[in-house]
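# please find the sequence and the predicted model below.
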Amino acid sequence: MEKGSAMSLIIDKPAAPARQVPAKAAKRPAKRSGTPYAFLAPAMILFTLFLAAPIFYAGYLSLRKVQVSGLGLGAKSRTEVWAGLSNYARSLTDPDFLPSVLRVGAYGLIVVPTMLGLALLMALLLDAARTRESISKFARISIFLPYAVPAVVASLLWGFLYLPRVSPITDLFEAVGITAPNLLSSDLTLWAVANIAIWGGTGFNMIVIYTALRAVPTSLYESARIDGASDFTIAWRIKIPIVMPSLVMTFVFSLIATLQVFAEPMTLRPLANTISTTWTPLMKVYRDAFTRNDIYAAAATSVIIALATFIVSFGFLKLVGRRAFNQED
């Protein structure tokens, strides 16, 4: 056989048929389509039962009221009827509501900037000492440890330090001939409560910001140092802009926690007569529900607080979110 004919036979040789995928193998993804939902089902059920359902029930109660007929002594003398927006009107016009809102606003002006400023400063200091890893780990644990203490326990510990008769701080002041300030007085109560929140929340925010800093490539810092940038310039011009999304996130978390402050003043209240039962809006909800047994007004106030939290948080994200998060694009 000639060489040309042999080449033509090789070229004209039909290609091997493509391997066919069995029908059962093609149907396998369809059988597994429900697997993710099976894993999500426990969380979705718990979310529905313990978060979504109470929210809707609170909204339902906020639109109801009890109507008393006669002397209110019979079995059917008290009936639940439709109230419309009257409960919301009562909550908003309550003389104790606006002062509690203003008090929480002043509390937030103290807590949020101070806590985030300290968290950012500590994260930058820890990130600047990457070569001293052992000290960095110990410092991270020490700063984060107060966050692991429950708010009630932390309030009790600080309440012990605030009481003039039993506080060791008072003894230290008296040892140097200085009169110790009464931190539970009417002028300093706001600062005393804010101190507990700052002490407990700084560590969590520091970990979030520090984790974002650790994700930044060190080549950026090395390039900046070659160009003659100092550590302060690197922190101000490189590190802080890069971790801006983390700062926005921690600010929103801190804002939500501020609007829902309850544990600290509620725990300190038996120790000081300067903290009223309506010191914060959530304390007012607690008073209405469990002291006055007016769950309808309490539900309306809860819905107002939830809506205010959503509006403030969503508004802040719309205001600065695009500018902060688009840096990563």
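All right, it came through fine. Numbering: from 1, shown residues only.
# C-alpha only now, for contacts and for neighbours.
Noted.
# which parts of the host helix or strand of residue 204 are buried?
Secondary structure assignment for residue 204, by DSSP states H and E: helix 189-214. Using 16 or more other CA atoms under 10 Å as the test for burial, helix 189-214 gives 189-210, 212-213.
# this is the comparison structure:
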Amino acid sequence: MSTPRSGSYGVKGAPYAFLLPAVTLFLLFFALPIGYALWLSLHKVHVSGLGLGAGARKEVWAGLENYTDALTDSELLRGALRVLGYGCLVVPLMLGLALLLALMLDSERVRLAPFTRLAIFLPYAVPGVVAALLWGFLYLPDVSPFYYVLDRLGLPQPDLLDGGPLYLAFTNIAVWGGTGFNMIVIYTSLRAIPAEVHEAAKLDGATPLQVALRIKIPMVAPSLVLTLFFSIIATLQVFNEPTTLKPLTNSVSTTWSPLMKVYQDAFAKGDVYAAAAEATLIALATLLVSFAFLRTANRRRQQEAAR
């Protein structure tokens, strides 16, 4: 009867040893902060008297009180509506432009394709705060060269940092920065389409427009779903653009978006318990929207495959 070698246990445990650093980092920097945020969201500070003596401020159990206050907070709800309107502008425009650019770059007639891809992708490499600050100064009439040109031409000079045009200003920043990444994802899927498919379409007399609409776009549908999924999540978590542009205009409040409301409650008001509950609700809403979107996309794909 043969006995197992002592080294066999080391070989079997090697995969777990390789996973240990990743699991440790996940627990320390992802699971533990989430657990602590959930714990904070279920507590509050109880102040006795003037709150000046020792033991006058105590952390007590609050249950779902913070969540109830967050769901009935008009500022948080208005911020969610603003983000919804912002997303209705950003997501279709950004993905439509990314798809159009990817189809153009995949055309046989395009020239300088590597340089064009790099030029379109380059804005994505610019940090979000830097991009928002750059565009913010271009929106200011006193320092923007665009307003100088409009003035010389005698054309109207809209104030993009006031009122309704503010949504267009935020949308422009997001589209400028995010189109390149989505274009690269879609373009990579287009390049993976077998050449035989294009040759068969040409033999059948299909025009480039018909090839794009009936062959290329349906075949890159999974990439479109992926980019749409990421874009929705990024839109729900908008924070850099309004926070960076806030010092340049009075039209952006400190609670313009839900994440700005969380930041205001946590660091300006010092109420980390309410902020934790709000952040948990935002994360839950993002999870539900993402789950519903992916489930709908999977159901449609299964229906199309069954036809």
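Cool, got the structure. Only a predicted model underlies this, so the values are computations on that prediction, with no experimental measurement involved.
# TM between them?
Here the TM-score for the pair of chains, by TM-score structural alignment, normalised by the length of structure 2, is 0.95; 306 aligned residues with a CA RMSD of 2.0 Å.
# quick revisit: quick one: the helix holding residue 204 of structure 1 aligns where in structure 2?
Counting by TM-score structural alignment, helix 189-214 of structure 1 pairs with residues 166-191 of structure 2.
# all strands for the stretch 1-150 of structure 2, in order.
43-47, 57-61 (DSSP state E, counting those that start in this stretch).
# nearest the geometric middle of structure 1, what residue?
The centroid of structure 1 falls nearest to residue 253 when counting by CA atoms, centre = their mean (3.1 Å).
# residue in structure 2 matching it?
In structure 2, residue 253 of structure 1 lands on residue 230 (TM-score structural alignment).
# which other residues reach whichever strand or helix holds its match?
Assigned by DSSP H and E, residue 230 of structure 2 falls within helix 221-236. For helix 221-236 of structure 2, the surrounding residues in contact (CA atoms under 8 Å, 6 or more residues apart in numbering) are 83-84, 86-87, 90-91, 95, 182, 185-186, 189, 286, 290, 293-294, 297.
# let's see which of those residues end up in helices.
Under the assignment DSSP state H, the contacts of helix 221-236 of structure 2 contribute 83-84, 86-87, 90-91, 95, 182, 185-186, 189, 286, 290, 293-294, 297 to helices.
# aligned counterpart of residue 284 of structure 2 in structure 1, please.
Match for residue 284 of structure 2 (TM-score structural alignment): residue 307.
# state the distance from residue 279 of structure 2 to residue 180 of structure 2.
29 Å (CA to CA, to the nearest Å).
# ditto for residue 105 of structure 2
Residue 105 of structure 2 is 12 Å from residue 180 of structure 2, by CA to CA.
# same check on residue 290 of structure 2?
Counting by CA to CA, the gap from residue 290 of structure 2 to residue 180 of structure 2 is 22 Å.
# give me the neighbour count for the aligned residue in structure 1 for residue 128 of structure 2.
In structure 1, the residue equivalent to residue 128 of structure 2 is residue 151, according to TM-score structural alignment. Other residues within reach of residue 151 of structure 1, judged by other CA atoms under 10 Å, total 19.
# and residue 151 of structure 1, what does it touch?
Residue 151 of structure 1 neighbours (CA under 8 Å, 6+ apart): 200, 263-264.
# hey, where'd the helices end up in the stretch 201-307 of structure 2?
Ranges of helices in the stretch 201-307 of structure 2, per DSSP state H, counting those that start in this stretch, are 208-211, 217-219, 221-236, 240-245, 258-263, 272-306.
# after superposition, how close is the second one to structure 1?
Overlaying structure 1 shows helix 217-219 of structure 2 at a mean distance of 0.7 Å from the equivalent residues (mean CA distance after the TM-score superposition for structure 1).
# that helix maps to which residues in structure 1?
Residue span in structure 1 matched to helix 217-219 of structure 2, by TM-score structural alignment: 240-242.
# chain center to that stretch, what's the gap?
Relative to its parent chain, stretch 240-242 of structure 1 has a centroid offset of 21 Å by CA atoms, centre = their mean, to the nearest Å.
# pretty sure residue 178 of structure 1 sits in a helix.
No. Under DSSP: H, G, I helix; E, B strand; the rest coil, residue 178 of structure 1 sits outside any helix and is assigned coil.
# that'll do, ta.
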